[in-house]
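1. I'd like to go over a predicted model; first the sequence, then the structure.
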Amino acid sequence: MPQMSPLSWLILFMVFTLSYLGFLTMNYFSTFYSSKTPSQININSTSHSWKW
């Protein structure tokens, strides 16, 4: 029925939008971010002598 096509496009758009948002949230919460304090970060402060 042609009268129902705008409704099906709206439902299709909502399904793809919700699946996209679900995919983004799953990717965001699946990564593990290790929080390091500044005392745990080793900064190599040796100076380099460049020879040009």
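-> Good, I have the coordinates.
2. from here on, contacts and neighbour counts on C-alpha atoms
-> Noted.
3. which SS class is residue 32?
-> Using DSSP: H, G, I helix; E, B strand; the rest coil, the structure places residue 32 in coil.
4. distance of it relative to residue 17?
-> The gap separating residue 32 from residue 17 is 25 Å, by C-alpha to C-alpha, to the nearest Å.
5. looking at these two, which has the bigger crowd around it?
-> Taking neighbours as other C-alpha atoms under 10 Å, residue 32 and residue 17 compare with residue 17 leading, 12 against 7.
6. what residues are up against the more buried one?
-> Shown in contact with residue 17 (C-alpha atoms under 8 Å, 6 or more residues apart in numbering): no residues.
7. secondary structure element holding it?
-> Assessed by DSSP states H and E, residue 17 sits inside helix 5-30.
8. how close does residue 15 sit to residue 22?
-> Distance from residue 15 to residue 22, by C-alpha to C-alpha: 10 Å.
9. structure B:
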Amino acid sequence: MRAPKGFLIGHFFNHQTHHRGQVHAMLTAAGQETGDTDLFLIVPEPL
């Protein structure tokens, strides 16, 4: 399969967001505090 690089990069970010949402839902259902899950809040500086 061939796709434009921009499409693939967008897909990768969207896909990892999907999995972060799944983990967040599981942790919340288990009664755990999740804290911040936004990448810009958890990535150490500087990039």
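-> Right, received. Where do you want to start? In this text the structure is predicted, and so the values were computed from the model without any measurement.
10. give me the mean deviation of the helix holding residue 17 of the first structure from the second structure.
-> Following the fit onto the second structure, the mean deviation recorded for helix 5-30 of the first structure is 0.4 Å by mean C-alpha distance after the TM-score superposition for the first structure.
11. pull the number of nearby residues for residue 21 of the second structure.
-> Using other C-alpha under 10 Å, residue 21 of the second structure is surrounded by 13 other residues.
12. need the residue closest to the centroid of the second structure.
-> By C-alpha atoms, centre = their mean, the second structure has its centre lying nearest to residue 17, at 3.0 Å.
13. distance check, that one against residue 5 of the second structure.
-> Per C-alpha to C-alpha, residue 17 of the second structure is found 18 Å from residue 5 of the second structure.
14. what do you get for residue 16 of the second structure?
-> Applying C-alpha to C-alpha, the value for residue 16 of the second structure to residue 5 of the second structure is 17 Å.
15. repeat that for residue 31 of the second structure.
-> With distances taken as C-alpha to C-alpha, residue 31 of the second structure is found 39 Å from residue 5 of the second structure.
16. how about residue 3 of the second structure, secondary structure?
-> Per three-state DSSP, the secondary structure class of residue 3 of the second structure is coil.
17. any idea how far residue 10 of the second structure lies from residue 20 of the second structure?
-> Distance from residue 10 of the second structure to residue 20 of the second structure, counting by C-alpha to C-alpha: 16 Å.
18. looking at those two, which is more packed in?
-> Comparing residue 10 of the second structure with residue 20 by other C-alpha under 10 Å, the one with more neighbours is residue 20, at 14 against 10.
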